[in-house]
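*Asks:* Following is a predicted model, sequence given first.
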Amino acid sequence: MKSNNQGHTARRLSAISLAICSGIIALQAQAADTAKNKAELERIEVTARKTVENLQEVPVTVTSIGATELLENGIQVLTEVQQFSPNTTLQASRGTNSTITAFIRGVGQQDPLWGYEPGVGIYVDDVYIARPQGAVLDLLDVQQIEVLRGPQGTLYGKNTIGGAIKYVTKEMTGDTTFDIQGTVGSYNQRDMKLTGQIPLIADSLYLGFGYANLNRDGFGEFLQISQANQDAENYNKDVTAARVTLEYRPSEALFLRLAWDKTDDKSNAKGGYRLLPSLLTDAPIPNSVFDSYTSMPTWNKVELEGYSLTARWDISNQTSLKYTGAKRDSYSPTNIDFDNTPLRIFDVPAIYDDTQTTHELQLNHRGEGYQLVSGIYYYDGESCGQFQAILEVLGQSLGAPGLTREVSGCNNSTSKAAYAQASIDLSEQWSMTLGARYTRDSKEATVNNGLVFDTVYPESGWIPGYQRPAGQLVPTVLDDDADWSRFTPRVGVEYQHSRDLMFFASYAQGFKSGTFNPRASTAEPAADPEIVDSFELGMKSEWNNNLRANLTLFSLDHKDRQYISVLPGATSADLNQRLGNIGKSSANGAELELTYIASEALSFDVALGYIDSDFEEVLDTNPTTGEIFDKSDRFSIANTPELTVNLGASYRIYSEFGDFVVNASYYHRGDYVLFEEDSLLDQDSYALVNLSINWFSQDGRWRVGLHGKNLTDEEYMIGGYQFVTPDPTAPNDPSKYTPGLGGDNTLVGYFGGPRTISLTVGYRF
């Protein structure tokens, strides 16, 4: 069966490749006919290999979205970048606006609990963001966003087995500038952004600043609210963000940057949409997917603060030394109502508390016929938290005041690494890339887990008048440590056929760190690291200076996948969760990115991704018999559509009244599942239609943008919870389920934004 599947995949990839090549040839012929328009592609510079290079000369699959493109398309948050990058998923996770779910080529991490490592690395000015809380960044003073697809285990290290997202802010020019921007829009959107810079010492010392206040009413409401700590707005936004930067250039060879940033997200906790009627309440299924019920407080908070220092010394024209050090803190008390009813059936208040410190020293050298990037890296992170699974209704049915499973603990880690990657010219046309990284990780974990026969919140005063019961302590079930080390290589070969045409092939390996189960109920061992081996065959090309066509074929093997198995216990109050390396999967796919400059006024962009991914083996153990069995037929790759397509067009009108830019896009995502095992939450394919109209004054000071997003008002799921199972007496009847934890039908979806219209006005002094 697997052999037949592989043959089918190969035939499908071959057909796609032929179709793509045919399209490129056709566009090439059309490009030759329109070359007389004298419109040319602009050069795009990226830092994918930790040095500034032309996008077309980098043998890495990377998408770069610049500040102008982000502005003209009205892109406001990092998750919107997914439409520009093939085979990429960036979504706001379930109960908050600020927690990210990131998958690239079917590789990522869905569970945001402390201790779990991401599969896609997020970087802000080369500073690694270790936790998903707060990683849905609002774009402020950004220069470009880069999406690196495939394992980045050499230059970026562990936890980039799917890829990396790089958020690059602007370096200062030394001029005095001040930019103010305001936005109003649907659902009472009210945004304000201020950015600017001031030279403190001419040509050497500059102060930069940025401030954003972002507000929006909810897309929906919490229904039947009755408590003083509940607000009716669901899917609202209330974010403030600030950034201060000090840059010092004492000489042409030395650059220093000291930066501080803080984000305070006070948006309400998001309530999910019940897909099944409740068995324990009479509340009907809401009319809107953005409406919900809750018995919890609706307040929510994500606080982020960070400091960083960057120092760059150009020792000579060939050699530079760079240091980046940073400290970041994150604190997130949150309220997630799993059952989304007015009763405390399955409520989960939680606290996430994280601190991380990173240091990186990097040496770059460009010699005769070669280029070297090397460095050492150190990470020290403390990731702690607690959550209460409150099952009050179930506890009362057992004759107790309530019932709570309380879990708390820490999963602290250090990581040390050394890396080097060289690009070596073998001839005028042939070159090769050799890279390696050695990483050593250490983790210490404690887990406290137990039942309390009462209703327990993380802190006294969590709800008005509530005091935490005294003497309610749960046992420590795990206190352990472990070490892992890994050598991750990269090998590539490049052929520069001509100035505008390059072919490349590469092999790269990445690994995601081992970890302990933060929900452990016994002293179980840590899970080993995950490993991804990836092969790529690519082409980067430009034709007649007005057609850019970049194509990549890839194949990856994902081994030792970490997975939580949720097993039934003696009663429905038990939640026995085991973490282990139980599976392996594979993926084959193609990615095409086209830019076609039809004329000085008209241009087109295409981003197409196709992936065929599947679990090949998922081994589990029968808890009763001890028998090992394969259940891969019950598993699917989550958050990974088979097909993603973005078709974009831009038209510019130059007039005496200023310049007008019209951008339109059609973004298609194929169907996908939201959970790996026995997913009951499936999203059918859908498309988003976006339209933007921009005006820029002739002096470059004023700008106005009218942006319409999801104009067809599509409803699409981006997250959810499932704590039900199909009724074994009617397995083919999708309307019949067996209740899960808490005794209710908990099948809940969270949805992407509805149709919105916004108007932005900006002025630069």
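*Replies:* Alright, I've got the coordinates.
*Asks:* CA atoms for contacts and neighbours, from now on please.
*Replies:* Will do.
*Asks:* measure Ala570 to Ile345 for me?
*Replies:* Look at Ala570 and Ile345: by Cα to Cα, to the nearest Å, they are 19 Å apart.
*Asks:* higher neighbour count, the two?
*Replies:* Ile345 (27 against 8; other Cα atoms under 10 Å).
*Asks:* List the contacts of that one.
*Replies:* 339, 390-394, 742-744 (Cα atoms under 8 Å, 6 or more residues apart in numbering).
*Asks:* now Val136, what's its secondary structure?
*Replies:* Here Val136 is recorded as coil under DSSP: H, G, I helix; E, B strand; the rest coil.
*Asks:* Second structure for comparison follows:
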Amino acid sequence: MRLTNKKLKQLNRSAAAMLAITGSTLAMAHAQTTPADAPPSQEVATEASMGKVVVTARRREETLQDVPVSVTAYSAEQLSKQGIPDITALAFSLPNTTLKASRATNSTLTAFIRGVGQQDPLAGFEAGVGIYLDDIYLARPQGAVAEIYDVERIEVLRGPQGTLYGRNTIGGAVKYVTRKLGPKTDVRLKATAGNHGQLDGVLTASTPISEGARIGGSIAKFTRDGFGTNHTTGKGNYDKDLTAARLSAEFMPTPDLFIRIAGDATQDDSNPKNGHRLIVGRTSGAPILGNVFDTRANLTQALGHDQEVKAHGVSALIEWSMSPEMTFKSVTAARKDKSYAPIDFDSLAVTDFHVPALYKNKQFSQEFQVTYTGDRLQGVAGVYYIDANAFNIFDTILAGAVPTSTFTKGDIDTKAWAVFADANYKVSDAFSVSLGGRYTVDKREASVLRQIYFGAAGSPGLGNAGAVLFRTDTDFTRGELEREDKKFTPKVGLAYKVNDDHNVYASWARGFKGGGFDPRMNVVGGRLPPAQARAGYSPENIDTVELGLKSAFNGGRILTNVALFNSDYEDVQIPGSVAIDTNGDGKDDSFAGVTTNAGKAKIKGFELEANARITDQFTLSGMYSYIDAKYTRFIVAGVDQSANRVFQNTPENSANLRAAYDIPMPVMGHNGRWTVSANVAYKDDTNQFETKSLLDQEAYTLWDASVVWTSANGKIRAGVHGKNLGNEEYKTGGYLFPTLGFEGTLTAFYGNPRTVSATLEYRF
């Protein structure tokens, strides 16, 4: 990263301020004489109550400070008090993590952890970061930007995951844990109102129906006007219209048997989310709009449908305690989603570069696992199976001397199974050794069709029955595109408890992600050799060595988690699309997928998370992370281009600092406590692709603040939350095709502007 003088001064000032605050924090915390286990002055939990956080990162309950894994956990209490709206907001307090809505969508997730991730949501591309809902792996990113409601906690694990989780994920895992139903009738209501016309409501209720059975559910509605305006349609841009629901039934026929049947559904009826042009129209001279959230896009439908995302799933969980030490678990799940996505690349009131698209995904998964928890030996062993299909069709409609519509269809099946085990043995009370292994078989079968039609009215596949076929560039049916990848991935770990307050650990883990087929491949026009197309792209592998220290100081008033990691990343899968000249006239007239295995990369970094209780009322928490991610081999047309390539969605430095103060104070005769908090987050320069471009985002800082009152009995909570109070404009993605169409495409998408909301939560 090349730092300008201005940026260097800004980073130095930020670092100096954080160090000064941290130094004062440590001094004050060490001087504090109040016992760490002193009870709070009221019944309600406070920001300063730093109790033990229990996580299930290793498939068994352990405290956050004891588990020898890089994991960050957020409780429902934390999420509520900080007014976290959805999973993407967590990225600003997570080390070396990027979570964001993908370009041109509200609900598709782009996730990167420690430089490893996946930006392209098309069929055929596996996620680099696994998203789990109650142990259920979500195979596709569509609908994964979930609003946060009805959760017990969220856990984020960094580094390869395979010996503990059903599906192998090479970069890390994000795990939603929903709460189990309580033994008494419980009804909760949460309402939110904010600027930009925000109105949200969540109703949650559960009740026992017999001594061994309980039912419950939640229904939620999230709405917002646009941050900007579509000057062509008059509708809001970046609006929200989302409905979500969950239902579950839990049965306990015996004290040793627990069964949960659950279902969830989400529907997103928001307007199409369109980008902001960064260049003047090449032919029309259309000027750049003043508001980055405004657009002139005119594409409103795909296959005759307004933009719409539907997702639903059902699951069955069985937990059987076979003995005090051994538990059997079965997790069965099925999910489906469908997205109609009218994507206007050019963001102008003309048909210059349009991509109406349909995505359909379905999956079935089954996992069996056995956990053992003895005095010396603890571990988990399991088998996992997934059968998933990802299907997409879209037209690429381009203006030109001869307008064309290129139809692309990708239909890809994934069948994978694995056996995995992970065991931890306590050699002594202080020293333990863990060994794990996973054997994975990933099988892909695909069909890909790419056809060019004359005209800008679309192809028969997207509703234009009268379209005239010009040429078929790619036509692979099932049986022609098949590959099977097999891999054994081990893990070794050592942990040493220096004393009750300090735990040191070291680990080595190998991660693996299977190969596949690019559904946008262009064999004729793009001159991709058929043999190369049939082979697809290869699996990627990563070896990660990590050294960590988890510490507590001053009777638990200061908690710190430090990790150093070093990764060797090979055969990195780089999906992308480029403008191409299909007729040899020297002008780009289409685009095609170009997915390569980049070669090799080195990734090393440092992560620090800290939490200090200054007094019983005042806490400071913070995070700092650094990452050095470089390609050491990146072959393009036989030439190593590693010196000219960068890692996408991986800022070199990230930092976060949060201060919270609790003030006991009754309101309207109810005893309670005010919590006043402020948060500042810093992200370094961020590249959107593997090559630098105008879409890259310079370093930026976000400021948040909240004021929350919670009643002593925990039944009432009211708060005001301000996000991005400095109204910082920062890019999160975009499209870069300046040579296509008459106007050229260079459009950017942005993170949320300043928002202010008021929330009221009531528990009956």
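*Replies:* Arrived safely. Being a predicted model, the structure only gives us computed values, none of them experimental.
*Asks:* tm score of chain vs chain?
*Replies:* In this superposition the chains share a TM-score of 0.90, using TM-score structural alignment, normalised by the length of the second structure; 712 aligned residues with a Cα RMSD of 2.1 Å.
*Asks:* if we can go back for a sec, reformat the contacts of Ile345 of the first structure as CSV; add distance to Val566 of the first structure and neighbour count.
*Replies:* Below are the contacts of Ile345 of the first structure laid out as CSV (distance: Cα to Cα, whole Å; neighbours: other Cα atoms under 10 Å):
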residue, distance to Val566 of the first structure, neighbour count
Asp339, 17, 32
Ile390, 18, 30
Leu391, 17, 26
Glu392, 21, 24
Val393, 22, 20
Leu394, 19, 23
Gly742, 15, 26
Gly743, 16, 21
Asp744, 17, 23
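*Asks:* now, among the residues you listed, which is nearest to Ser427 of the first structure?
*Replies:* Closest to Ser427 of the first structure out of these is Asp339 (64.0 Å), distances taken as Cα to Cα.
*Asks:* how about the closest one, what's its partner in the second structure?
*Replies:* Alignment note (TM-score structural alignment): Asp339 of the first structure maps to Asp346 of the second structure.
*Asks:* Let's verify its match: helix, strand, or coil?
*Replies:* For Asp346 of the second structure, the assignment made with three-state DSSP gives coil.
*Asks:* circling back: now, which of the contacts of Ile345 of the first structure sits nearest Glu368 of the first structure?
*Replies:* Once Cα to Cα is applied, the member of the contacts of Ile345 of the first structure that ends up nearest Glu368 of the first structure is Asp339, at 64.1 Å.
*Asks:* hang on, Pro85 of the second structure packs against Val145?
*Replies:* No. Using Cα atoms under 8 Å, Pro85 of the second structure makes no contact with Val145, being 10.3 Å away.
*Asks:* So which of these two has more stuff around it?
*Replies:* Val145 (21 against 15).
*Asks:* Map the more buried one across to the first structure for me.
*Replies:* By TM-score structural alignment, Val145 of the second structure lines up with Val136.
*Asks:* quick one: its match and Tyr248 of the first structure, what's the gap?
*Replies:* 30 Å.
*Asks:* Same check on Asn4 of the first structure?
*Replies:* Asn4 of the first structure is 61 Å from Tyr248 of the first structure, by Cα to Cα.
*Asks:* between these two, who's got more neighbours?
*Replies:* Neighbour tally, Asn4 of the first structure and Tyr248, criterion other Cα under 10 Å: the higher count belongs to Tyr248, 19 against 9.
*Asks:* so where does that one fall, helix or strand?
*Replies:* Assigning secondary structure by DSSP states H and E places Tyr248 of the first structure in strand 237-251.
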